[in-house]
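Colleague: Structure here, sequence nowhere to be found:
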């Protein structure tokens, strides 16, 4: 059913849903548009509405071929909406779900497009703060680029910043955040370490997120993802990235630099775009990588020693849902949710190390929860066997004893000492 959005736009049908709201196919004075209608509870937040209006000018001035342009921001009663250019295509997450990983040439071409978009945004003083495959659109009507990649456009500028208000941060703390913790807006798999440590978002957080996307396009999984969001956030701070075999060393060193823990060590967006374009000739013809994805470490459960080993459930790729029980399609399409920053003692809980390395399916990882559970069972069996043996010896000892010369003493008998000869 069609609905009016302000006085100039009409939304005809829903084409996507996310945690922040719904995306509609709409019509405006200049033709078809995409309308992102934010949730009603957000529209009722006067502080957010005020920030929405303040950001209008900056968002409308973002003009670049690799950015999905914001045409208008509408505040009308309970409606709070961004009116954007309509892109005929799909998002990068949909392509990853279908193909799992891309050939290096196509992956780098898409990443270079997004780096160009970020360079334009950063030059205008705008930080995206939520770069991820769901926010990268592929224009199916545009000309094919290197590796057969469709042109990539970055969308959802400003949404994360609009939702990140002091009031919502306080609510996040009241819901269980530590006293010295602040809220994080974003998606755990792509959050830069400095955000986890409570520093303000600068342009470098977008570079870190984009490098994470590139790693995911090549490997089929993110470098620090998997498991509880809190564990993911801590890995960003404490662990180093696992190398990817089969790509040129120049590309790997570029990824490592952009995933550096220190923001100042990362490249600027314009530098990253140029370096990626320079690498494209080296990647021509290289097939998608064959990389074993790390499996989920299940919680230890009791089972019999002779029971066949239970297969590990595959770890979901891409972003981790932040709301337990939320449908994956909705949770991952648009995740702008406040997350608690781990306290300093939590971040210091593990020594710096390397993120869990990919391994062959079914192969146990040293130190995994299942290995620890198996070790506990083996120790219990060993202790039990020793206890039985000791009990048996104690029982026999009640019937037999040795005299001083090594002879047996009958049950109930007494030891006799033999005097020494003069």
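Modeller: Structure's in. What do you need? Everything quoted here is computed from the prediction, not taken from an experiment. Numbering: from 1, shown residues only.
Colleague: When you work out contacts or count neighbours from here on, use the C-alpha atoms and nothing else.
Modeller: Will do.
Colleague: what are the ranges of the strands in the stretch 101-250 of the chain?
Modeller: 136-139, 152-154, 183-186, 239-240 (DSSP state E, counting those that start in this stretch).
Colleague: Give me the residues contacting the last one.
Modeller: When you say that, I think you mean strand 239-240. Contact partners of strand 239-240, identified using C-alpha atoms under 8 Å, 6 or more residues apart in numbering, comprise 352, 353, 354, 355.
Colleague: cool, the first one as well?
Modeller: Counting by C-alpha under 8 Å, 6+ apart, strand 136-139 makes contact with 87-92, 114, 150-155, all of which sit outside it.
Colleague: about what we covered before: okay, the strands of the stretch 101-250 of the chain, which one's buried deepest?
Modeller: strand 152-154 (a mean of 27; mean count of other C-alpha atoms under 10 Å).
Colleague: Included below, for side-by-side comparison, is a second structure:
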């Protein structure tokens, strides 16, 4: 059912729903558009509407081939909407749900596109604050890029900032999607351009591995990992690419690359990645090995993913909290206290395993360990036995033919 958006636009059908509102296929004076209609509770917030209008000039001025351009901002009664260019394609999350992971060349090309869009935004003083696959669109109408990748465009600029108003989120609250939140956000610091770099590096890791480096379980556990854990290496990718990911996932914001630097460095990597197949790794702590019963993890909730695989959670950071694995929405959380963050793994990493390898601590892994110990024990016993026989043979050979000597252990006597 069509509905009017302001005096210039008509929304015809829903394209998708997000945490902040609903995206419609619309029509305007210049042709088809995408209209993001914000939730009614947001539209009724006078303070948010004021901030919305203040952001208008900056958002309308952001023009880049890898950014979904905002054409207009509409404030009309209960309607609060962003009118944007219509991208004929899908979002990166949908692509991941279908393929789980991508070949490195295509993944790097997509992330390089987004990094270039971020560079333009950061130069204009705009921080996205919610970079994730749901906010990266793939243009299916344009020519294919390296590795068969589609041109990537970043959307939803300004939405996280609009939601994060002082009245809606106090200083003890944070807004974001847990898997992609930079450590400084978790610790309550204001968001700078470097938080977008951290989130984009997380997206690249996810495109390569099929899972995020610190995700899984309750959002509180995810937040703790961002602050306390090291990123686990991915086997099979060039070292230079891995070092880029590590640098952009650094805990210290100043250690990360700028968006323009990241884009250039990623473009340099593309020739070395040509023809490389997707990685073959399994997510840490996922489904049990074949023929092995799932092991109970005390106080660790298990959550069902979109692919039907069970992701094991961790002890919640927020006491008595229920598990929530939904990455599609902004999550409002309190800033963890220092003692809660200190309860994490302190520099450990959940290391991905090669496909088919036993999980550490699994029944199959313990059985293999026992077999190795038994084999080593038998080998050691055989060596000891062999050494004993050899010593006896040597001693017997030295004494052969000698008369018995009963005074060997006696004190010498004086004639």
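Modeller: That came through, no problem. Just so we're clear, the structure is a prediction, and the values are computed from it rather than from any experiment.
Colleague: Could I get the TM-score for this pair?
Modeller: The TM-score (TM-score structural alignment, normalised by the length of the second structure) is 0.78; 346 aligned residues with a C-alpha RMSD of 2.7 Å.
Colleague: related to what we said a few turns ago, out of the contacts of strand 239-240 of the first structure, which are buried?
Modeller: With neighbours counted by 16 or more other C-alpha atoms under 10 Å, the contacts of strand 239-240 of the first structure contain buried members at residue 355.
Colleague: Give me the subset of the contacts of strand 239-240 of the first structure lying in strands.
Modeller: Under the assignment DSSP state E, those contribute 353, 354 to strands.
Colleague: ok, of the contacts of strand 239-240 of the first structure, which one's closest to residue 312 of the first structure?
Modeller: Among the contacts of strand 239-240 of the first structure, residue 355 lies closest to residue 312 of the first structure (C-alpha to C-alpha), at 18.6 Å.
Colleague: Could you list which residues are in contact with that closest one?
Modeller: 223, 224, 235, 239, 240, 241, 242.
Colleague: try it again with 7 Å
Modeller: 224, 239, 240, 241, 242 (C-alpha atoms under 7 Å, 6 or more residues apart in numbering).
Colleague: Identify, from the contacts of strand 239-240 of the first structure, the entry nearest to residue 383 of the first structure.
Modeller: For the contacts of strand 239-240 of the first structure, the nearest to residue 383 of the first structure is residue 353 (33.5 Å; C-alpha to C-alpha).
Colleague: what does that closest one align to in the second structure?
Modeller: Matched by TM-score structural alignment, residue 353 of the first structure corresponds to residue 347 in the second structure.
Colleague: List the buried residues for the host helix or strand of residue 390 of the second structure?
Modeller: In this structure, residue 390 of the second structure sits in helix 363-399 according to DSSP states H and E. The neighbour-count check on helix 363-399 of the second structure (16+ other C-alpha under 10 Å) flags 363, 364 as buried.
Colleague: From the chain's centroid, how far away is it?
Modeller: 48 Å (C-alpha atoms, centre = their mean, to the nearest Å).
Colleague: returning to that earlier point: can you list which of the contacts of strand 136-139 of the first structure are found in helices?
Modeller: 92, 114 (DSSP state H).
Colleague: and the contacts of strand 136-139 of the first structure, which two are the farthest apart?
Modeller: Once C-alpha to C-alpha is applied, these give 88 and 114 as the farthest pair, at 17.3 Å.
Colleague: And the two? Which one has more around it.
Modeller: Of the pair residue 88 of the first structure and residue 114, residue 114 is the one with more neighbours under other C-alpha atoms under 10 Å, namely 26 against 11.
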